[in-house]
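**Q** the following comprises the amino acid sequence and a computationally predicted model.
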Amino acid sequence: MKVRIPLVCFLVLLPLNIPWSQIGVTWLGVVHFLACLSPQLGSVLYHLFMNHEGGEPVYHTLLKVDVCGICMINTLGMLPIVYSTLLCYPVIRTLALLLYILLSTHAIYCAVTARSSVRRLRSFAWQALFRFSFFLLRWVGVGGGSPTSLRHFVTMDMLAVLGGVINIARIPERFCPGLFDYWCNSHQIMHVLVVGSILYLHWGVLDDLLWINSYICPSD
């Protein structure tokens, strides 16, 4: 039940929080909504059917669904960032979007076929590097985007990485076995951090979408 609450909140409240009438590129808003929704949906399906009796094959199938949700937010969530960063360079922007989609396709394949949590986390490394390069462009003033969005995106990635590390390291239950079986275990902490990460993604993209609608690219 606890896992479903964020899904319902994102499903109902997120569209209401997007100022559709003020967004000039509507598909970016739609993509952003799907990005925020996908990890929650994958997680709900994963946890909802965890009481199955199908054995290891069913478990791995559910795990792949959960991983696909994470992959989708990494993929779809980055598209508005790429678009706004390269707003004034349409040709480069299109190529960058295509490159990231291809890169993400490979990352999804690696993630769903990974045989350990560490390898699964490594599958997202190239996406993270791609994202970092765009953050760097913004930081040095080459790329576009809202002046307030970069700090949201950096916080987003910090929370996501922290959640992944805590989940893999099994902190804090590895230090006190049995004490955190029901509350405050690493998996629950990871989920809380992921929700926080999605919120920062939302705030950053929202700033960018409004910036796109008001910004005029300089003429050469």
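**A** Noted; the coordinates are in hand. These numbers come from a predicted model, not from an experiment. Residues are numbered from 1 along each chain as shown.
**Q** from now on I want contacts and neighbour counts done on CA atoms only, so please keep to that.
**A** Fine.
**Q** show me the helices in the protein, by range?
**A** Counting by DSSP state H, the chain has helices at residues 4-17, 26-48, 56-76, 79-85, 90-113, 117-122, 125-139, 149-169, 186-214.
**Q** quick one: contacts for the spatially most central residue of the chain?
**A** In the chain, the residue lying closest to the centroid (Cα atoms, centre = their mean) is residue 73, at 3.6 Å. Taking Cα atoms under 8 Å, 6 or more residues apart in numbering, we find residue 73 in contact with 34, 35, 36, 37, 38, 39.
**Q** okay, now the last one: neighbour count?
**A** Burial measure for residue 39: 25 neighbouring residues, criterion other Cα atoms under 10 Å.
**Q** dropping in the other structure now:
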Amino acid sequence: MFKKDKCDSDSLKKNSLLCNFRDLPLWLQDNCDILKGYRRPTFSYLKCAESLFYVHNESVNIWSHLVGAIAFIFLGFITYDYVLSHHPSIIWWDVAVFYIFLMGAMICLGLSSTFHTFCCHSEKVCAQWGRCDYVGIVTLIVGSFYPMIYYGFYCHNKLKIFYLTLITLFGCATIFVAFANKFRTPEYRWFRTGLFVSMGLSAIIPLAHALIIYGFELSVKVISLKWIIVMGVFYLTGAFIYGSRIPERWFPGKFDIYGSSHQIFHFFVVAAAFIHYFGVIQAMMYWHEQNHNCELDVSMLKPSFIH
């Protein structure tokens, strides 16, 4: 009897930490199709951190990107020894662009996980970490551009500098917009999605330029075009699911804890980042095995000349 009362007491204590959508303050109301499993405002970083160890509707969002961030930190430790150091022609630029991408992934996933952990603290703290979350997204997008542009214009220094400068300025402008108070409200969900998607799709310009220089078949090797296309499909699919709030908009209350659009979006982001990681390795290996000194003309690198 005493044991049963204790279990009931523990269950009541745990459930009291959670509430339904209608019980939330306005600043925590984001998705009306997620009906339950919300954490109440805690006004405590410690209590927010404690929510890592019980299940609520942000658990998957927190852990999916926390595990992803840890995985990229691990890759940061092993990439140089097991990938980059195998090619004697590797220079500091190769290392820099590779680690800018890795750092972008770590920062994005880490800040995202942190935001979802502490968003129930208070309105002010939620807004602050929300902005950090947007900065992380921009950092990953810009960081992903760096190796793509570096290897896409490996032997074209002026174009390389031009496109790297352009995407960096675009990223800074996006961060500036992201700091506006209205940007994080539910009404601006599609605007947020569109802004980040537009930033990602701006890759079409340097990609098209690279295709003009190399042609499709060589671009597959030079800039890992197929990997980039797959990565883009993952990001766009994830962004569409996030913006459309599928599947919970079709079945309100059925995906409160597991399987909501934001959670699916998180997994697509992690998968896309890993896809890009392997694509960068392929592009790096191609250049350092075929033409690391840029001694061969582009026409000599095309398939009909390589045999």
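**A** Right, received. Where do you want to start? These figures come from a predicted structure and were not determined experimentally.
**Q** circling back to that earlier point, tell me the most buried of the helices of structure 1?
**A** Ranked by mean neighbour count, those are led by helix 79-85 with a mean of 23 (mean count of other Cα atoms under 10 Å).
**Q** tell me what it is packed against?
**A** Secondary-structure packing of helix 79-85 of structure 1 (3 or more Cα pairs under 8 Å, 6 or more residues apart in numbering; DSSP states H and E): helix 26-48, helix 90-113, helix 125-139, helix 186-214.
**Q** ok, which of these comes nearest residue 152 of structure 1?
**A** Smallest distance to residue 152 of structure 1 across these (Cα to Cα): 5.1 Å, for helix 186-214.
**Q** the closest one corresponds to what range in structure 2?
**A** Under TM-score structural alignment, the match for helix 186-214 of structure 1 in structure 2 covers residues 261-289.
**Q** mind checking how far that stretch is from the chain centre?
**A** With Cα atoms, centre = their mean, to the nearest Å as the basis, stretch 261-289 of structure 2 stands 10 Å off its chain's centre.
**Q** just give me the mean distance for that stretch relative to structure 1.
**A** Average distance, stretch 261-289 of structure 2 versus aligned residues of structure 1 after superposition (mean Cα distance after the TM-score superposition for structure 1): 1.2 Å.
**Q** picking up where we left off before, now the helices of structure 1 in CSV, with distance to residue 180 of structure 1?
**A** Compiled in CSV, those are given as follows (distance: least, Cα to Cα, whole Å):
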stretch, distance to residue 180 of structure 1
helix 4-17, 21
helix 26-48, 18
helix 56-76, 22
helix 79-85, 38
helix 90-113, 28
helix 117-122, 20
helix 125-139, 30
helix 149-169, 13
helix 186-214, 9
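**Q** so who does residue 284 of structure 2 touch?
**A** Counting by Cα under 8 Å, 6+ apart, residue 284 of structure 2 touches 94, 151.
**Q** okay, the residue opposite residue 89 of structure 1 in structure 2 once aligned and residue 254 of structure 2: tell me how far apart.
**A** Per TM-score structural alignment, the equivalent position to residue 89 of structure 1 in structure 2 is residue 156. Between residue 156 of structure 2 and residue 254 of structure 2 the distance is 53 Å, computed by Cα to Cα, to the nearest Å.
**Q** of those two, which one has the most company?
**A** Neighbour count, other Cα under 10 Å: between residue 156 of structure 2 and residue 254, residue 254 has more, with 17 against 12.
**Q** how many neighbours does the spatially closest residue to that one that is not a sequence neighbour have?
**A** Among residues not flanking residue 254 of structure 2 along the chain, residue 248 sits closest, at 6.7 Å (Cα to Cα, 6 or more residues apart in numbering). Residue 248 of structure 2 is flanked by 21 other residues according to other Cα under 10 Å.
**Q** tell me how far residue 248 of structure 2 lies from residue 255 of structure 2.
**A** Using Cα to Cα, we find residue 248 of structure 2 at a distance of 6 Å from residue 255 of structure 2.
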